[in-house]
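Undergrad: A predicted structure for the sequence below; I have some questions about it.
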Amino acid sequence: MANSNILLLSFLVIFLSRLNFLEAQLVPAVFIFGDSITDVGNNNYLKNTFAKANFTPNGIDFPGMIPTGRFCNGKNVADFVAERVGLPSSPPYLSLVSRPGKINNATSFLTGANFASAAAGILNSTGFIFGEVIPLWTQIDYFATVSEELKQQLGPSAAQKLFAKSIFMMAIGNNDVMFSTLALLADPSIKNKTPQQRMDLILATLEEQLRRLYDYGARKFLVIGASAVGCCPFLRAWEKGGECNEVVNSLSIMYNEGVTPMLRKLKSEIKDMSYTYYDSYGVLQNLIQNAKHYGFDEFKAACCGQGNYRGIPTCFQISPRCSNRSDHLFWDPFHPTEAAQRILIDIFFDGPSKYTFPFSVHQLIAL
């Protein structure tokens, strides 16, 4: 009898915990498409790529102090988005399949999935110097498989309701901007285009991919603009006085100036889609200009790396690194620290309207 009471009490505790979790859950699922800022381990499953972070000291501040494939000392943007909407972090897609396109268990995707791949871009050729990556086109191919499987498991109507209330986060484009400037694209016909022509091609490709996602069921989009990537330690390392590379930053601005009218056009043509655009360029510039206010003593140099401003890739176990990660804006030559990424998402959800428009994230969720 005593054992029965213990079992009943345990069941009630678990049930109440689950009930509280569901009450805090703002959306049924989050599906994430992107590059290294949101990769939670997909590239671990790629054999022929240099774009991996599954080694120390990456993950030194992650629960368990283990490297997971996140390009960060701890949690990244994808984790903090999940926290804010009351969900567990979406698992890497490739961890849930026996091979790409072959899903082991469709129910694993009921709360979302992460398709992001470090070094990936909107264009298929972006990131080629790192070897194998998962470009945006392929990431959406993977979601198409998930969408079809969930429709079979739940029924088309129930699956569409799930997708319509879910968040589809697009955190990609920085690599297209950076590699475009460095003329490292594999396709000569792209490499020889003017900067504006390159940005126009990237934007047209992004629009095409957003339309594909809509056709597969997406309705609510979080689109993150290109950041001030010219201010990352990798590019500061080559500039006099460690200044930002303004040529690269000008391309980010050019890209962002094209994203917003493209999204407005898309909305005018597809009435039941909604979106929030996040001005990550403005946010990073704000963090740099007001670093002390946000608790960062160092905003130029990376915590972990080699050479000037620790900007020479990448962060290895033998690399010099800082002892206090929380007072650095950047973890490695390209990526913000966990502390900085948490702030980025706090502003994403709760910041002033000049950074998120036409809706705040909370307003988008409520639609």
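TA: Done, it's in.

Undergrad: from here on, contacts and neighbour counts on C-alpha atoms
TA: Noted.

Undergrad: Please, where are all the helices along this structure?
TA: Assigned helices in the chain, in chain order: 2-24, 77-84, 136-154, 156-165, 174-181, 188-191, 195-215, 233-236, 246-269, 280-289, 338-350, 361-366 (criterion: DSSP state H).

Undergrad: wait, which of these is closest to Gln306?
TA: The stretch from the helices of the chain with the least distance to Gln306 (Cα to Cα) is helix 233-236; that distance is 9.8 Å.

Undergrad: which residues make contact with that closest one from outside it?
TA: Residues from elsewhere that reach helix 233-236, judged by Cα atoms under 8 Å, 6 or more residues apart in numbering: 230, 242-245, 300-302, 309-313, 330, 332-334.

Undergrad: what's the distance between the residue lying closest to Gln196 once chain neighbours are set aside and Met199?
TA: Once its chain neighbours are removed from consideration, Gln196 has its nearest residue in Met254; the separation is 7.4 Å (Cα to Cα, 6 or more residues apart in numbering). In this structure, Met254 and Met199 are 7 Å apart, going by Cα to Cα, to the nearest Å.

Undergrad: And for Gly282?
TA: Gly282 sits 19 Å away from Met199, taking Cα to Cα as the criterion.

Undergrad: Over to Phe55?
TA: Counting by Cα to Cα, the gap between Phe55 and Met199 amounts to 34 Å.

Undergrad: Comparing the two, which residue is more hemmed in?
TA: Of the pair Phe55 and Met199, Met199 is the one with more neighbours under other Cα atoms under 10 Å, namely 24 against 17.

Undergrad: ok, now which ones touch the residue nearest to that one when sequence neighbours are not counted?
TA: Taking Cα to Cα, 6+ apart as the measure, Met199 lies nearest to Tyr255, with 5.7 Å between them; neighbours along the chain are not counted. Applying Cα under 8 Å, 6+ apart, one finds that Tyr255 lies in contact with 177, 199-200, 203, 225-226.

Undergrad: Put this next to the first one:
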Amino acid sequence: MYVFGDSLVDVGNNNYLKISLVKADFPHNGVDFPGKKSTGRFSNGKNAADFIAEKVGLVTSPPPYLSLLSKSDKGNAFPITGVSFASAGAGIFNGRDELLRQSIPLTEQVEHYTKVYEDLVQELGSAAAQDHLSKSLFTVVIGSNDVLGFFKPGSDQAKKTTPQQFIDIMILALKIALKRMHDFGARKYVITGIGAVGCCPTQRNHNKDECNEEANTWSVKYNEALKTMLQGLKSELKGMDYSYADVYTVFTRFIETPSTFGFTEVKSACCGLGNLKAQVPCVPFSTYCSNRSNHVFWDFYHPTERATRIFVDTAFLGTQQFAVPVNINQLIAA
């Protein structure tokens, strides 16, 4: 399993970025993680990468690429079970890491993967490496930071382009990245859309406690364009298969019918301070809720471990309402 994306699936890459401000290597993150330790996951416990790894039978989630670099320099190969390139704060575009070099954007993550590919070929031989990669899952969770950045007050990007133009170039840039991954052996992709980002606590905090419907509307439009792009790409790229996981629909259901899933708090974060616990992020001096399982959101952006687990369960075995053209389990069997 090879993981690309942002803080929804980062398992610690940003811990190795010396001047990044976007880290989760401190309490109260990880309060429900094995050992109750913060690991760089923006969650009270496990994140989506962990749960998908569990589902496919891996003992642990693929390790952060940056944690392996020094080991590979000493002649140790990258693990055959996969690597995570995901980085909190990352977006599809290069520009997401300009502020304090806070993240590894998707293009750079894919470049890191090409080095792992070369290592695999050296270790296994070309034919065996290709065979190994053709059976591997390439999980891509990206785009939320691009959309949130576009709708941020005073956004430079919003001054230059319309929302539709911005989404079009997001889709094109993602397509180029997926094709490059295909050039280096990727065949089975798990790709999520963007969730209802306008309903995260920080957006509500700026919108009289209500969802930012403009951000949600464009998230839906992005998701529709992404599904269309993936259909075309499958016919274009030899041997490509994919499962598109509809995170938007799943999380909208959490928010609209919370009692169905056992949630009682859909607006406020569990960890933070101020209105909706969204004015100060989840940092050591913040307070956090005693019952994490009834909250949809852990902090002002990220879901709780329980919300994430339900999403992954749904994407793994769900119907076409939640995963198209196949769910993750069917993709693995293909």
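TA: All right, it came through fine. Predicted model only: the values in this text are computed from it and were never measured.

Undergrad: Please say which position in structure 2 the residue nearest to Gln196 of structure 1 maps to.
TA: Alignment of Met254 of structure 1 against structure 2 is given by TM-score structural alignment, with Lys221 as its counterpart.

Undergrad: Same question for Asn324 of structure 1.
TA: So Asn324 of structure 1 corresponds to Asn291, using TM-score structural alignment.

Undergrad: what's around the residue lying closest to Gly131 of structure 1 once chain neighbours are set aside, how many residues?
TA: Of all residues not flanking Gly131 of structure 1 in the chain, Thr49 sits nearest, at 4.4 Å (Cα to Cα, 6+ apart). For Thr49 of structure 1, the neighbour count with other Cα under 10 Å is 18.

Undergrad: go on, the one 3 residues further on?
TA: Counted by other Cα under 10 Å, the residues lying close to Lys52 of structure 1 total 22.

Undergrad: could you list every residue that touches the residue in structure 2 that it lines up against?
TA: Pairing criterion TM-score structural alignment: the partner of Lys52 of structure 1 within structure 2 is identified as Lys23. Shown here is Lys23 of structure 2, whose contacts under the criterion Cα under 8 Å, 6+ apart are 14-15, 40, 88.

Undergrad: circling back: how much space separates the match of Met254 of structure 1 from Gln165 of structure 2?
TA: Lys221 of structure 2 sits 11 Å away from Gln165 of structure 2, taking Cα to Cα as the criterion.

Undergrad: Neighbour count for these two, which is higher?
TA: Using other Cα under 10 Å, the more surrounded residue of Lys221 of structure 2 and Gln165 is Lys221, with 16 against 12.

Undergrad: Let me know the distance separating that one from Cys199 of structure 2.
TA: For Lys221 of structure 2, the distance to Cys199 of structure 2 - Cα to Cα - is 16 Å.

Undergrad: can you check Leu137 of structure 2 too?
TA: Computed with Cα to Cα, the distance linking Leu137 of structure 2 and Cys199 of structure 2 is 30 Å.

Undergrad: what do you get for Asn327 of structure 2?
TA: Distance of Asn327 of structure 2 to Cys199 of structure 2, computed by Cα to Cα: 26 Å.

Undergrad: Next: Gly30 of structure 2.
TA: Applying Cα to Cα, one obtains 23 Å for the distance of Gly30 of structure 2 from Cys199 of structure 2.

Undergrad: Verify the stated contact: Glu265 of structure 2 with Ser293.
TA: No. Contact status for Glu265 of structure 2 versus Ser293: not in contact, 9.6 Å apart, counting by Cα atoms under 8 Å.

Undergrad: so what's Asp97 of structure 2 closest to, chain neighbours aside?
TA: Beyond its immediate neighbours in the sequence, the residue positioned closest to Asp97 of structure 2 (Cα to Cα, 6+ apart) is Ser103, lying 4.9 Å away.

Undergrad: what's the burial count for that neighbour?
TA: Neighbours of Ser103 of structure 2 under the rule other Cα under 10 Å: 29.

Undergrad: residues in contact with it?
TA: Taking Cα under 8 Å, 6+ apart as the criterion, Ser103 of structure 2 is in contact with 14, 17, 20, 22, 87-90, 96-97.

Undergrad: Leaving out the residues flanking it, which one is nearest to Asn13 of structure 2?
TA: Pro64 (5.0 Å).

Undergrad: try Thr114 of structure 2
TA: Nearest non-adjacent residue to Thr114 of structure 2 (Cα to Cα, 6+ apart): Phe184, at 6.6 Å.

Undergrad: which position in structure 1 aligns with that neighbour?
TA: Under the alignment (TM-score structural alignment), Phe184 of structure 2 pairs with Tyr216 of structure 1.

Undergrad: Ala144 is in contact with that match, correct?
TA: Yes. Look at Tyr216 of structure 1 against Ala144 with Cα under 8 Å: they come within range, at 6.2 Å.

Undergrad: so what's the residue positioned nearest the centre of structure 1 up against?
TA: Central residue of structure 1 (Cα atoms, centre = their mean): Thr38, 3.0 Å from the mean position. Contacts for Thr38 of structure 1 (Cα under 8 Å, 6+ apart) come out as 32, 70, 76-78, 114, 116-117, 171.

Undergrad: Please repeat the previous calculation with a cut-off of 7 Å.
TA: For Thr38 of structure 1, the contacting residues are 76-78, 116, by Cα atoms under 7 Å, 6 or more residues apart in numbering.

Undergrad: Ranking by neighbours, what's the top pick from those?
TA: Of those, Ala116 is surrounded by the most neighbours, 32 neighbours in total, counting by other Cα under 10 Å.

Undergrad: Translate that one into the numbering of structure 2.
TA: Structural correspondence for Ala116 of structure 1 with respect to structure 2 (TM-score structural alignment): Ala86.

Undergrad: any idea how far its match is from Asn327 of structure 2?
TA: Shown here: Ala86 of structure 2 relative to Asn327 of structure 2, a distance of 22 Å by Cα to Cα.

Undergrad: Check Gly91 of structure 2 too.
TA: According to Cα to Cα, Gly91 of structure 2 stands 25 Å off from Asn327 of structure 2.
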